[in-house]
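Colleague: just the structure for this:
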Amino acid sequence: MTATTIRPLALSELPFARDCVYIGYAVRARGALDLAAMATAYDALRRRYPALGARIERRRDGFDFVEPAELLPEMVVSDGPAEAVFDEVDLGQCQALSQLWVRRDGADEWVITLFSHHSVTDSATGQDRVAQLWAYYTTASEGALDTVEPLPFPSPVEEILAARGIQRPAWADQVPATATVRTDGVDGRARVVRQPERLRLTSELTTALIDFSRREQVSLNGLISGALLLAEAQLRDASLASLLYMFPVDLRARLDPKVSIYEGTVVLGFVAHAPAGEGAATIADLGRAINEQVREGLDSGVVQQSSLLIPDGSEGGVVPQIPRLVTASNWGRLPQLLTPAGLDIHDFHSMLASAPVADSPQDLPPNYIISSFGDRLSIEVDHHGGLVASQQDRMGILETILRQSVSAL
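Modeller: Below you'll find the model as predicted:
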């Protein structure tokens, strides 16, 4: 029996289906966790957000979102060290676009990870769903949940932009398609789960960087971006001018009318920044240049149109093959998560899952994730399933650059 189609995937969503990409939002908790209440909360979350229970099916002319299966995958519970990678996770986009995985480490240590398919998730929606999951859990652990009203299935960014009069520019047809990294996504399963290498700054260094950003009148994200570029140039023994820095920009608050957190799937624009400077540039200099390009791109509409530049008929995946490319995503600060008495959330980090990469990991660009939890900033880098030692080198160089920058004041 053929499943009921919700809608075809838009061009902005297709790469994540081809590569079977899921984003994992991992919360670390200590104390008493009620597994039955968490399962109830996850069921409520999928009722609230139909996209999390939907599936993706490959059709002759592309991919479609289809209605959920009659039986949705249950929450998975396993035992093992909190630090271990979830190598036993098996995520299939033909089964569901989300999965909740709970790992129990001893009597009272837990890792609760919500995996959400990237075609229906960006950092804003992902973190909102994590916050909603914990709100449902707290309510369920203390009593019964009220009726959950489902939201409409979210729209692609193409429809959101078109409704606001933003169209694909005529010159976009002259832009050649960018080659992307090849993955083995033929079976629609994310069989490779990765926990990125992580640099978790101390609260003291985080505070020092915030003070530095205010004095220099450059955003904290700009400072971190400048440090990433300096670290990459040093690690690769390359000039700054030879690097290309690409990152997404959340468009929700930058469109008129604004876009609600529930309205779209991947509501992002993109910026490609080519630094103009050599080794003498500071993280503040680089950050200002990045911030200025973002402002100018938003004012001119280039950033808003960037999601419309994917050529029709493109077969590309997520990761572009561009020499000396560096990519990063700023997730911002994780919202305050509700918990019942007796359970404390003490950390948060990302997880990534995708189809296996067919290309050599040495050829893949580093992908950084910047986020804050509590009073500490974290910077993570995806090692694409290999080269752990080089990612540790990246983190060491990056921390040195950040510490030297604030100590030079």
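Colleague: could you use CA atoms for every contact and neighbour count after this?
Modeller: Fine.
Colleague: residue 365 - how many residues pack around it?
Modeller: Residues lying near residue 365 (other Cα atoms under 10 Å) number 20.
Colleague: excluding its backbone neighbours, what's nearest the most centrally placed residue in the chain?
Modeller: Central residue of the chain (Cα atoms, centre = their mean): residue 123, 5.0 Å from the mean position. Leaving aside its sequence neighbours, residue 123 sits nearest to residue 331 (Cα to Cα, 6 or more residues apart in numbering; 5.4 Å).
Colleague: ok, then the element right after the strand or helix carrying that neighbour?
Modeller: Per DSSP states H and E, residue 331 falls inside strand 325-333. Next along the chain after strand 325-333, taking DSSP H and E as the criterion, comes strand 343-354.
Colleague: here is a second sequence; please produce its structure as well for comparison:
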Amino acid sequence: MDACLTIFVVLWEPEDVVRALDPSEQRFVRHATFTGRSVTVLGELDAAGLGAAFAALQRRFPILVCRIVEDADENGILLRPGDIEAVGAWVSFGDPDEVRIPAESMDPGAQLAYLDVVLAEEDRARVTLFVHHSVADAGHCVELFARLWGFYTDYVETGKIADTATVVAESETAAGATWEYPASLEVLLAQRGIRRGRRSGLETVARPLVVTDSVSGIERAEAAPATLARPARIQLDTVATARVLELARAHAVSVNGLVTAAVLRAYGDLSGADHVSCMYPVDLRRRLDPAVAAEAGTNLSGLAAFATDAADTADLVVLARRIGTSLHNDLADGVIEQSVLHFPDFFGPDRIHSTAGHIALTNTGTVPPFRAPAGLILDDYEIVYLSAHPRPSTGASAAVTFLVYTYLGRLTIGRLGGGPLAAHLLDAVAAELSWSSADQEAATA
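Modeller: This is a model prediction of the structure:
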């Protein structure tokens, strides 16, 4: 600890330091991972108004204009911006059907959020908000994106944006309060008296670390050019989505459990594996006491794990119910909160366990419609990831990653990775979910 403090004094002015990042945040530093929320826009977009809205967002949430620097061991340090002028919205002309890597530099050493606006003829556009994953997870990013469109709507409708400079002091930690700088999950758990226990909750998907899981010092010295990951997607229409919701309700299972079961069945059938396992984040904001506002924490998700023999996945609803029961028990036992306190054992250079080969699934739930002025339609919504300076990974590698969310009544399933199965996975998952309640009635008649 003393050595770290010395580094702070040598490299940066003490008043610039906010804090060192905790493990739940640190795991996104190595690749400079930005998570993006992107929509296509139909209608006339006021570029100046969107720039004003982004500036208001930066004032309202000063974490966005902070920066992350790394010490000699690549540990992330969060710094205040000082006298550095914030980078505003980038506006250019191009193809709104693409999610691009911005031509301008995205550097976490400069600031932690960027807005890319691509305009086209015929009143079409794409707007993408990139936020560094160390300081914002899915819940936080959706809140930021919603605030951005709220500020824009205010600007278009009234010509001004309400004062956004007033923030709640960091010491005011009551439920629902907005902090000037969001806290890590580790800090919020400690405030509630939750300490590391013996179980991580990830035992069913973990295995001992082996040499091939490690990264040499030579490999980690070089960073590659920026890369963008835009998941391949399949979207169910509103009728098919409603059918999935009805199936979940009819059998008293969660949509998350149903989709996870479909993913496990599809992957197991295509891969021929005897055993399938998955990990998925669980948002703890409303499960902590007191609860935490969406923007008051950085990455407030624990990890849940589920593993089963492929032979036990024959019935979709039964499997969904088993997944739900496992999650309910882990929440009751407190092991979802424990997972983050064991992150150093699974992520980073000091890890001792590996979960490589698992299925990763992130379900961000229903994304509420964003405010927009009359005549403007925010039609499509996507989640993308941008690594500003990717380096070889020091964490577990998933066999495939699925992203699940619902926007405007349409369930979307995205895929990253998957190897030789990649081309078939999304169709296989969708086929599992097309099993309607009518099919169930016929099967049980």
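Colleague: before we move on, the earlier item: any idea how far the residue nearest to the centre of the first structure lies from residue 289 of the first structure?
Modeller: Distance from residue 123 of the first structure to residue 289 of the first structure, counting by Cα to Cα, to the nearest Å: 24 Å.
Colleague: which strands and helices sit next to the strand holding residue 331 of the first structure?
Modeller: helix 220-236, strand 244-250, strand 367-373 (3 or more Cα pairs under 8 Å, 6 or more residues apart in numbering; DSSP states H and E).
Colleague: do you know which of the ones you listed lies nearest residue 183 of the first structure?
Modeller: Shortest distance between residue 183 of the first structure and these, using Cα to Cα, is found for strand 367-373: 16.3 Å.
Colleague: now the very next helix or strand once past the closest one on the second structure. Mean distance?
Modeller: Using DSSP H and E, the helix or strand that follows strand 367-373 of the first structure in sequence is strand 376-382. Superposing on the second structure and averaging over aligned pairs (mean Cα distance after the TM-score superposition for the first structure), strand 376-382 of the first structure comes out at 0.9 Å.
Colleague: what angle do strand 376-382 of the first structure and strand 325-333 make?
Modeller: 150 degrees (axes from the mean of the first three to the mean of the last three Cα atoms, to 10 degrees).
Colleague: by contact count, what packs against the helix or strand following strand 376-382 of the first structure?
Modeller: Counting by DSSP H and E, the next helix or strand C-terminal to strand 376-382 of the first structure is helix 388-407. On a contact count with 3+ Cα pairs under 8 Å, 6+ apart, helix 388-407 of the first structure meets strand 197-200, helix 203-216, helix 220-236.
Colleague: a markdown table for those, including mean neighbour count and distance to residue 45 of the first structure?
Modeller: Listed next are these as a markdown table, based on neighbours: other Cα atoms under 10 Å; distance: least, Cα to Cα, whole Å:
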| stretch | mean neighbour count | distance to residue 45 of the first structure |
| --- | --- | --- |
| strand 197-200 | 19 | 29 |
| helix 203-216 | 16 | 32 |
| helix 220-236 | 22 | 31 |
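Colleague: any chance of the ones you listed in JSON lines, with distance to residue 363 of the first structure too?
Modeller: Shown next, in JSON lines, are these (distance: least, Cα to Cα, whole Å):
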{"stretch": "strand 197-200", "distance to residue 363 of the first structure": "18"}
{"stretch": "helix 203-216", "distance to residue 363 of the first structure": "32"}
{"stretch": "helix 220-236", "distance to residue 363 of the first structure": "13"}
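Colleague: tell me which of those sits nearest to residue 352 of the first structure.
Modeller: Comparing those by Cα to Cα, strand 197-200 comes nearest, at 11.5 Å.
Colleague: hmm, back to that, residues in the second structure aligned with the strand holding residue 331 of the first structure?
Modeller: Using TM-score structural alignment, the residues of the second structure aligned to strand 325-333 of the first structure are 358-366.
Colleague: same deal with stretch 247-258 of the first structure?
Modeller: Against the second structure, stretch 247-258 of the first structure falls on residues 280-291 (TM-score structural alignment).
Colleague: residues of that stretch that come out buried?
Modeller: 280-285 (16 or more other Cα atoms under 10 Å).
Colleague: got a list of what residue 121 of the first structure touches?
Modeller: 23, 265-266 (Cα atoms under 8 Å, 6 or more residues apart in numbering).
Colleague: the aligned residue in the first structure for residue 343 of the second structure: neighbouring residues, count only.
Modeller: In the first structure, the residue matched to residue 343 of the second structure (TM-score structural alignment) is residue 310. Residue 310 of the first structure has 19 neighbours, counted by other Cα under 10 Å.
Colleague: again, but for the one 3 residues further on
Modeller: In terms of burial, residue 313 of the first structure registers 10 neighbours under the definition other Cα under 10 Å.
Colleague: likewise residue 171 of the first structure?
Modeller: If we define neighbours as other Cα under 10 Å, then residue 171 of the first structure has 8 of them.
Colleague: ok, the one 10 residues further on next?
Modeller: The number of residues packed around residue 181 of the first structure, counting by other Cα under 10 Å, is 21.
Colleague: I'd assumed residue 322 was in contact with it.
Modeller: No - Residue 181 of the first structure is beyond contact range of residue 322, at 9.7 Å (criterion: Cα atoms under 8 Å).
Colleague: from residue 262 of the first structure, how far out is residue 50 of the first structure?
Modeller: From residue 50 of the first structure to residue 262 of the first structure the distance is 11 Å (Cα to Cα).
Colleague: mind listing the shared neighbours of those two?
Modeller: residue 151.
Colleague: so what corresponds to residue 93 of the second structure in the first structure?
Modeller: Aligned partner of residue 93 of the second structure by TM-score structural alignment: residue 79.
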